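S.K.: sequence? don't have it. structure:
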């Protein structure tokens, strides 16, 4: 039987069910619930703005958006968003998804922490980012009714200390590859988490380059 939360149906197709099983078994409950809330908030924004999007693809994007923080990726040379996007791409190809859908979900995950870009791309890309940003930093919080927020959090709770715990989860997923945070919001995470972390500065890289002038 299909589950409906805050007026949003949780996708229950074969690919969505497989995504649920995989993420539930590989991520903490904190991050699993965050992914579900991100999907719901993203879908509600899509409905409110009358956007056309595939709910199952939005669901897969939300499910996989933080996979790159898992221990298996901590020695990766890539940004965690790219590792998550690559994992989603592999998963979707295994489930026979159309290549256009695969690439759109890849872009949605890869760009979900990049401010100012996703909202100018496809609805799917915009909504993955919007749902994540709502749950993480309360972006557009006031656009949701109290009933919508409460119903979503009742179904998939924000655990005690969620704000600090999610920052810790991000930091632990990136502390072994600090160079990948250059020029991204992820630098803020390590700057707060690791007292030995020193940000790269874009102006410093320009002025310190090998060019003579």
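M.R.: Yep, it's here. Since we're looking at a predicted model, the values are computed, not measured.

S.K.: C-alpha from now on. contacts and neighbour counts both.
M.R.: OK.

S.K.: Report the central residue of the chain.
M.R.: Geometric centre of the chain, nearest residue: residue 65, 3.5 Å, by Cα atoms, centre = their mean.

S.K.: Pretty sure that one sits against residue 83.
M.R.: No: with contact defined as Cα atoms under 8 Å, residue 65 does not reach residue 83; the gap is 9.2 Å.

S.K.: and the nearest residue to residue 162 once chain neighbours are set aside, what does it touch?
M.R.: Distances taken as Cα to Cα, 6 or more residues apart in numbering place residue 30 nearest to residue 162, at 7.7 Å, with adjacent residues excluded. Residues in contact with residue 30, defined by Cα atoms under 8 Å, 6 or more residues apart in numbering, are 158, 159, 162, 166.

S.K.: repeat that for 10 Å
M.R.: Contact partners of residue 30, counting by Cα atoms under 10 Å, 6 or more residues apart in numbering, are 156, 157, 158, 159, 160, 162, 165, 166, 169.

S.K.: before we go on, here's another structure to hold up against the first:
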């Protein structure tokens, strides 16, 4: 197998292929600036973590999954399914249209669909686990001590956060307010309960109790 060409972005060696460049171009046009910077940082953190931990993986799959994982996270999101699943379908379509086979496209789907469910994503295939870790590194500081601080500073300097905490919270609250039925079993519920007046969703306790069986 021929080694993939690479280039340096914010001090990190990343794959340089037409597929990766197309994903970056698509992300750049689809996202508002703070989210574009978030997915770029997440990708770079994932690549660096893979290097530091010597994790073999499909570099193009990791790139596409990480770069497109928040493609539906905006204040226009209208469901009907949770935003990660809607995004996963779009990312898989992108991969399929680019000629990727079913297995690689499915890995991208899993990476996107599970990006905010680390209790599952971290234990999936290497590409899914790395995508999850890179995203969680940027959002909540997962494995923050693993990457040298100089590398973290270089990545953030190249792709500034641009008020991400506040802007991402606003997006999550929009979803909790307008599509609460997509949030009852995922982390967006936390934002609804904390910030959205009148937010209410079904409890798993009630769902079990109301199941249409005698016992």
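M.R.: Yep, that arrived. Quick caveat: nothing in here was measured; it's all calculated off a predicted structure.

S.K.: Now the TM-score, please.
M.R.: The TM-score (TM-score structural alignment, normalised by the length of structure 1) is 0.91; 210 aligned residues with a Cα RMSD of 1.8 Å.

S.K.: follow-up on the earlier one: now for the residue nearest to the centre of structure 1: what does it line up with in structure 2?
M.R.: In structure 2, residue 65 of structure 1 lines up with residue 69, judged by TM-score structural alignment.

S.K.: distance of the residue lying closest to that match once chain neighbours are set aside from residue 197 of structure 2?
M.R.: Distance criterion Cα to Cα, 6+ apart; nearest residue to residue 69 of structure 2, sequence neighbours excluded, is residue 112 at 4.6 Å. To residue 197 of structure 2, residue 112 of structure 2 is 29 Å away according to Cα to Cα, to the nearest Å.

S.K.: just to revisit the earlier point, what touches both of residue 65 and residue 83 of structure 1?
M.R.: 106, 109, 110.

S.K.: circling back to that earlier point, find the helix or strand that the residue nearest to residue 162 of structure 1 is a member of.
M.R.: Taking DSSP states H and E as the criterion, residue 30 of structure 1 maps to helix 29-48.

S.K.: Give me the mean deviation of the helix or strand just after that helix from structure 2.
M.R.: Downstream of helix 29-48 of structure 1, the next assigned helix or strand under DSSP H and E is helix 55-64. Superposed on structure 2, helix 55-64 of structure 1 shows a mean distance to its aligned partners of 1.2 Å (mean Cα distance after the TM-score superposition for structure 1).

S.K.: what packs against helix 55-64 of structure 1?
M.R.: Under the contact criterion of 3 or more Cα pairs under 10 Å, 6 or more residues apart in numbering; DSSP states H and E, helix 55-64 of structure 1 touches helix 14-26, helix 29-48, helix 80-94, helix 99-110, helix 123-137.

S.K.: on average, how far is stretch 164-173 of structure 1 from the matching bit in structure 2?
M.R.: Following superposition, stretch 164-173 of structure 1 is found to deviate from structure 2 by 2.2 Å on average (mean Cα distance after the TM-score superposition for structure 1).

S.K.: who's in contact with that stretch?
M.R.: The contact list for stretch 164-173 of structure 1 (Cα under 10 Å, 6+ apart) reads 28, 30-31, 34, 66-75, 79-80, 136, 159, 162, 174, 178, 186-194.

S.K.: Could you pick out the buried ones from those?
M.R.: 30-31, 34, 66-70, 73-74, 79-80, 136, 174, 178, 186-187, 189-190, 193 (16 or more other Cα atoms under 10 Å).

S.K.: mind listing which of the residues you listed are in helices?
M.R.: Within these, residues falling in helices by DSSP state H are 30, 31, 34, 80, 136, 174, 186, 187, 189, 190, 193.

S.K.: quick one: contacts for residue 7 of structure 2?
M.R.: 13, 14, 15, 16, 17.

S.K.: Comparing residue 112 and residue 197 of structure 2, which residue is more hemmed in?
M.R.: Counted by other Cα atoms under 10 Å, residue 112 of structure 2 and residue 197 do not tie: residue 112 has more neighbours, with 33 against 9.
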